[in-house]
Every structure is written in C-alpha cells, then in structure tokens.
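> Here's a sequence, model it:
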Amino acid sequence: MLTVTKMDSANMYHVTEKMTDGFVAVNKDIAFMKAHVNGSPGIIYYNSDSANFVFECVVPIEQMPKVEPKNSKIVILEEGNMLIYNYYGDPEGLYNAYGEMQEYCKTNNLQHIGPMREFYITDGSTQPDKKQWLTRIMLPVKGL
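The predicted structure is shown next:
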C-alpha cells in the first residue's frame, strides 16, 4: 500500500494534538504533490509507552507522486498475515476490541509480530452517530 506518512511521538496528554498535527502535515503534502487519496486515513502504533507514545499518521495514495513531500515521507506498507477486527462504535471503546484480539491470539496460537494499524473507515464529519463509525484494526501475526 503506497502511503504518505508522518511519524511522531508524544506523552499520553499530547497524543491527540500531535496526531492532528501529523494528519495536517500529511494532507498538506498530498495537496502540494497533487497526489490522490486512495483509502481511509490511519495510524500505525509502534509502542504503548504513555510517557513517549510513538506513532505514524498514514494516508494511502493512488500512485507515486512526481515530487517529494515537504513535511512527511512516502512509504510502502508491507503486506502480511494480519488479524483484522472491524470495530463499530465510539473510539473510546476501542480498548474492548484490543482485549478481544489479544484473547483471540492466545486461543488460536497467534503471535503479534509488528506494529498495529488502525484505519478510520467512517468519516466522522459526515456520520455524526459514533455507533456507526467503523475502525479497522490490523494486527500483524504469525502462528506459534
């Protein structure tokens, strides 16, 4: 998957602000490069350290741009075996989905082998009912 990304980190009190800044930078670069979005925005989570949470804001694009981005980078996300969970609801409840995924991995002898990805399929600006929001969680796994 060809993407434009911006990596950053923050403590738990500033994560939302930093993620917003990351998506602003990515979207400005997409406009600058005259690239075309090809999917839903997402975030790759590299750790769960509340003191220094490392993440990457990701937006898929159709094709390689002719110019380099100014404040982000072009990344090809690798394919692989993924446990996929389609979570419907308020993002505040995502922790329940993570717990179910962890239990599924344990029950089915799967090992988490890479950074988790979340893609925000539903546009919250056009769908006010948070119960209808779809977040696709992708967890790279391998059998034990």
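
> all contacts plus neighbour counts: C-alpha atoms, from now on.
OK.

> And the strands in the chain?
2-10, 42-45, 53-60, 73-76, 82-88, 110-112, 116-120, 134-143 (DSSP state E).

> out of these, which comes closest to Thr16?
With CA to CA as the measure, strand 2-10 is the member of those nearest Thr16 (8.9 Å).

> tilt between that closest one and strand 53-60?
With axes from the mean of the first three to the mean of the last three CA atoms, to 10 degrees defining the directions, strand 2-10 sits at 160 degrees from strand 53-60.

> List the contacts of strand 2-10.
Strand 2-10 has contacts (CA atoms under 8 Å, 6 or more residues apart in numbering) with 15, 18-19, 22-23, 25-26, 30, 51-64, 71-77.

> what comes up buried for the longest helix belonging to the chain?
Identified as the longest helix of the chain according to DSSP state H is helix 15-32. Neighbour counts over helix 15-32 (16 or more other CA atoms under 10 Å) mark Val15, Lys18, Met19, Gly22, Phe23, Ala25, Val26, Asn27, Lys28, Asp29, Ile30 as buried.

> Second input sequence below; structure requested for side-by-side comparison:
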Amino acid sequence: MANDIHITEQVEEVHTAGVRRTVPMDDLRDFFSTAFSATMRAVSAQGAHPVGPPFAKYYGMPTDVVDVEAGFPVDRVIAASGEVAPGILPGGRAVEATHIGPYETMSDSYDDIEDFIEAHSLVPGGAMWESYLSDPRVEPDPSHWRTLIHWPVT
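I've put the predicted structure just below:
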C-alpha cells in the first residue's frame, strides 16, 4: 500500500548510469543484482560517484516481461561501458508515493497511484521509476523496506 501519495511540481532531472534490458518479471532480482554491480564498477572506473539510492526505471507498465533500466543517479555524465550506459531520470511534474513493505506487494501501491492520477485528472507518462531507500542486506525484514515511486504526469 502506498503512503503519502502527492504531486511534486518540479522533480529535478538527474544523470544516471545503468543497464537496460527486457527481462521476465520473475528474473528482476537477479537482473538488479547484476545491473547494480556492473554499474558500480563502471561508475567507479570513470571516477564518477552515485548521488542517491539505486533505481529501476520502467518503460511502460510491467507485465510478465518488463523493459527496465537499473542503476544509480550519478554526479556527472558517464561514458558507455559494456552494458552500462548514461541516462536520465527526467525532471518535471510527478506523482510520488512511498511503498512500505516487500517488493511483491508493490502492485498494490501502483494501483493506489493510478487511482490518485485518475482522481486528479492527470495524464501518466510512459516511464516511471522506483528509488530503493532500503538495503535488504542491512534491513532483512521486508515489512520495513521503503521504496519511493516516481511517476511523471501532465
């Protein structure tokens, strides 16, 4: 269930480094692990630094297969390195909400956000992203995991 759903009028644009693939939903955890590791190696090798938590950017609504980019916001534009490529989390108006709980219940929060978007007569953008505020290696209890969901709107 989403907490604190609200409209942010001006999300700042952020440079990113990440890996983009189309993967089955059941393979997301493995993909994230691989993408986050590869991204950190490429970012470090170029002398760049993460400036926020890891993210996953979804291009279109996830189904059984998802077009997703996973990586980190970074302090400057990086050069492509293997599968790791530069990118952007767009600026502008967005609906934001915090999901508290396991990733498997994230669809409930997305349902809440879609209801909010409809109730406020907003038009959702084609890509949304999640910022993972909790590290499962540090907080092993999924009921305490926090994920910030950003969905650009007009």
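
> Fetch the TM-score of the aligned pair.
TM-score for the superposed chains, counting by TM-score structural alignment, normalised by the length of the first structure: 0.86, backed by 139 aligned residues with a CA RMSD of 1.6 Å.

> hey, which of the strands of the first structure is tucked in deepest?
strand 53-60 (a mean of 23; mean count of other CA atoms under 10 Å).

> now the angle between strand 116-120 and it, please.
Strand 53-60 of the first structure runs at 50 degrees relative to strand 116-120, counting by the same axes, to 10 degrees.

> just checking, what packs against strand 53-60 of the first structure?
strand 2-10, helix 15-32, strand 42-45 (3 or more CA pairs under 8 Å, 6 or more residues apart in numbering; DSSP states H and E).

> got JSON lines for these, with distance to Leu139 of the first structure too?
Output for those, formatted as JSON lines (distance: least, CA to CA, whole Å):
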{"stretch": "strand 2-10", "distance to Leu139 of the first structure": "18"}
{"stretch": "helix 15-32", "distance to Leu139 of the first structure": "20"}
{"stretch": "strand 42-45", "distance to Leu139 of the first structure": "10"}
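
> Which among those is found nearest to Ser125 of the first structure?
Closest among these, using CA to CA: helix 15-32, at 14.5 Å.

> which residues in the second structure does that closest one align to?
Using TM-score structural alignment, the residues of the second structure aligned to helix 15-32 of the first structure are 28-45.

> Mean per-residue distance, the matching stretch versus the first structure.
Taken over the aligned residues, the distance from stretch 28-45 of the second structure to the first structure averages 1.8 Å (mean CA distance after the TM-score superposition for the first structure).

> Map Asp141 of the second structure onto the first structure.
Correspondence of Asp141 of the second structure to the first structure, assessed by TM-score structural alignment: Asp129.

> Alignment lookup: Pro60 of the first structure to the second structure.
So Pro60 of the first structure corresponds to Pro73, using TM-score structural alignment.

> which ones are touching its match?
Pro73 of the second structure is in contact with Val14, His15, Thr16, Ala17, Pro50, Val51, Gly52, Pro53, Pro54, Phe55, Leu89, counting by CA under 8 Å, 6+ apart.

> gap between the aligned partner of the third one in the first structure and Pro128 of the first structure?
Taking TM-score structural alignment, the alignment pairs Thr16 of the second structure with Thr3 from the first structure. According to CA to CA, to the nearest Å, Thr3 of the first structure and Pro128 of the first structure sit 27 Å apart.

> What span of the first structure is stretch 89-97 of the second structure aligned with?
The aligned range for stretch 89-97 of the second structure is 77-85, by TM-score structural alignment.

> Please compute how far the matching stretch lies from its chain's middle.
12 Å (CA atoms, centre = their mean, to the nearest Å).

> Please report the distance of His36 of the first structure from Gln102 of the first structure.
35 Å.

> any idea how far Ala94 of the second structure is from Asp26 of the second structure?
Counting by CA to CA - Ala94 of the second structure and Asp26 of the second structure are separated by 28 Å.

> neighbours around the closest residue to Pro50 of the second structure other than its chain neighbours, how many?
Sequence neighbours aside, Val74 is the residue nearest to Pro50 of the second structure in space, at 4.3 Å (criterion: CA to CA, 6 or more residues apart in numbering). Neighbour count for Val74 of the second structure, taken as other CA atoms under 10 Å: 22.

> Ala97 of the first structure too?
Residues near Ala97 of the first structure, counting by other CA under 10 Å: 15.

> Repeat that for the one 5 residues further on.
For Gln102 of the first structure, the number of neighbouring residues by other CA under 10 Å comes to 16.

> Much appreciated, bye for now.
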